[in-house]
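Trainee: Build the 3D model from these lines:
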Amino acid sequence: MANLLTLKATLRYTSPPVWRRLTVPDTLTFWELHFALQILFDWESYHLFEFRQHTRGATRFRAGSPSLGAEDPLFDDEPAPQDPRTVPLNAILTAPTNQLTYTYDFGDDWQHDIVVEQVTALVPAAPAPAIQCLGGKRAAPLEDMGGIPGYEQLLDLLAKKAAGKRKRMPSEYAGLGKFDPDAFDLARYNHNLTFMPQIVAEQNRLLAAHQARRPAAD
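Mentor: As a prediction, the model looks like this:
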């Protein structure tokens, strides 16, 4: 029987925390959850991603970008990453307090802590409900801004500008003077989530085209 999961995703090391709460059917795949999180944190899916779950200090589950390498010797003692397109959430997330980590962009290293807050049984044979954002706080950092240190520097510059201690933003932050770190538009996020089927279908098409161009293995 399918369930509805209430998840809370918090961007690690942000203070005050940047977070989102959403409901998703547990038949959703991790591939689809990735794109839902991209929408809710205003990411652009330019970079690789990975979901991880740890049990007693050891990695129990990995699923990430289909192009994520599995032969890295650094991960010899860990399970190979699974294809997120084939793993439903209910294979891993089955009960309240279940947790995992979602990392996006291994350069900026945006790490999100995801926890299951509630599991609600769905009516048998009923259509799966759409993904919905229930709430959240603060705007997420922008793409390619240097990770948490770059984000914190931007917040510091904005605070000094608001206090009249700085007239202009440095050149590397040009155009970000109007960034509002407190912004959160629930209606906009839920509107954007309605495009999830088209987004996933297009990403599947692009991935299939990319894989078709790759040379066959010997």
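
Trainee: rest of the way, CA atoms for contacts and neighbours
Mentor: OK.

Trainee: And the contacts of the lengthiest helix in the chain?
Mentor: Identified as the longest helix of the chain according to DSSP state H is helix 196-213. The contact list for helix 196-213, computed with CA atoms under 8 Å, 6 or more residues apart in numbering, reads 32, 35-36.

Trainee: For the residue nearest the centre of the chain, identify the helix or strand it belongs to.
Mentor: With distances taken as CA atoms, centre = their mean, the residue of the chain nearest its centroid is Leu37 (3.8 Å). Per DSSP states H and E, Leu37 falls inside helix 30-40.

Trainee: Measure how far that helix is from the centre of its chain, please.
Mentor: Taking CA atoms, centre = their mean, to the nearest Å, one finds helix 30-40 lying 6 Å from the centre of the chain it belongs to.

Trainee: and the next element down the chain from it?
Mentor: Next helix or strand after helix 30-40 toward the C-terminus (DSSP H and E): strand 49-55.

Trainee: Count the residues that sit near Trp110.
Mentor: 19 (other CA atoms under 10 Å).

Trainee: Please list all residues in contact with the residue lying closest to Arg20 once chain neighbours are set aside.
Mentor: In this structure, Arg20 finds its nearest non-sequential neighbour in Gly136, 4.1 Å apart by CA to CA, 6 or more residues apart in numbering. Taking CA under 8 Å, 6+ apart, we find Gly136 in contact with 18-21, 184, 186.

Trainee: compare with the first, here's sequence two:
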Amino acid sequence: MKIVLEGSKPPIWRRVQIPANLRLPDLHGVVQLAMGWQDAHLYRFMAGNRSEGLRFYGDPDLLDIDLMQQAAGEFINDLNVPIDHLLVNRKDWIRYEYDFGDGWIHRLTLEDIMSSP
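Mentor: Reported below is the predicted structural model:
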């Protein structure tokens, strides 16, 4: 998977290997470590688009679900969502937002699928 901080110049990106069944809260931890963040702010994952419908994934105890639904989106608790439910084929991607005040948006792209030995 390639993680790119959108809008950064020069480009800031990382490449990581993760298991297909990694749950989104754990992927949040991977992004935090890979990008050098401090895990001091809220996060959410975003999939889809406005015409097909946005889906927001995160911790319902921490996020303002009503605000996300007003943004024409559906909210889904990320606790039991494995990444392979969102990223299936090469070049599939989702967004990860960290720190809603500063709005650090990352694009997470599935670059390759490896089989276990």
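
Trainee: how about the helices in structure 1?
Mentor: Using DSSP H, helices in structure 1 cover 30-40, 147-162, 186-193, 196-213.

Trainee: Deepest-packed of those, please.
Mentor: Most buried of the helices of structure 1 by mean neighbour count (mean count of other CA atoms under 10 Å) is helix 30-40; its value is a mean of 21.

Trainee: quick one: it to structure 2 mean distance?
Mentor: Helix 30-40 of structure 1, aligned to structure 2 and superposed, deviates on average by 0.5 Å (mean CA distance after the TM-score superposition for structure 1).

Trainee: Which part of structure 2 matches that helix?
Mentor: Matched against structure 2 by TM-score structural alignment, helix 30-40 of structure 1 falls on residues 24-34.

Trainee: ok, now stretch 190-204 of structure 1?
Mentor: Using TM-score structural alignment, stretch 190-204 of structure 1 lines up with nothing in structure 2.

Trainee: okay, how far is it across that stretch, tip to tip?
Mentor: End-to-end span of stretch 190-204 of structure 1 (CA to CA, to the nearest Å): 22 Å.

Trainee: how far is that stretch from where the chain is centred?
Mentor: For stretch 190-204 of structure 1, the distance to the chain centre is 14 Å (CA atoms, centre = their mean).

Trainee: do stretch 31-41 of structure 2 as well
Mentor: Offset of stretch 31-41 of structure 2 from its chain centre (CA atoms, centre = their mean): 13 Å.

Trainee: Over to stretch 50-61 of structure 2?
Mentor: Relative to the centre of its chain, stretch 50-61 of structure 2 is centred 11 Å away, using CA atoms, centre = their mean.

Trainee: Run through who's touching that stretch.
Mentor: 25, 43-48, 68, 72-79.

Trainee: burial count for the closest residue to His28 of structure 2 other than its chain neighbours?
Mentor: Among residues not flanking His28 of structure 2 along the chain, Tyr43 sits closest, at 7.8 Å (CA to CA, 6+ apart). Each residue near Tyr43 of structure 2 was counted by other CA under 10 Å, and the total is 21.

Trainee: Asp102 is in contact with Tyr43 of structure 2, correct?
Mentor: No: contact between Tyr43 of structure 2 and Asp102 fails when scored by CA atoms under 8 Å: they sit 11.4 Å apart.

Trainee: what's around Gln17 of structure 2, how many residues?
Mentor: Residues within reach of Gln17 of structure 2, counting by other CA under 10 Å, total 13.

Trainee: can you check Ala80 of structure 1 too?
Mentor: Neighbour tally, Ala80 of structure 1, other CA under 10 Å: 17.

Trainee: residues in contact with it?
Mentor: By CA under 8 Å, 6+ apart, the residues touching Ala80 of structure 1 are 62, 70.
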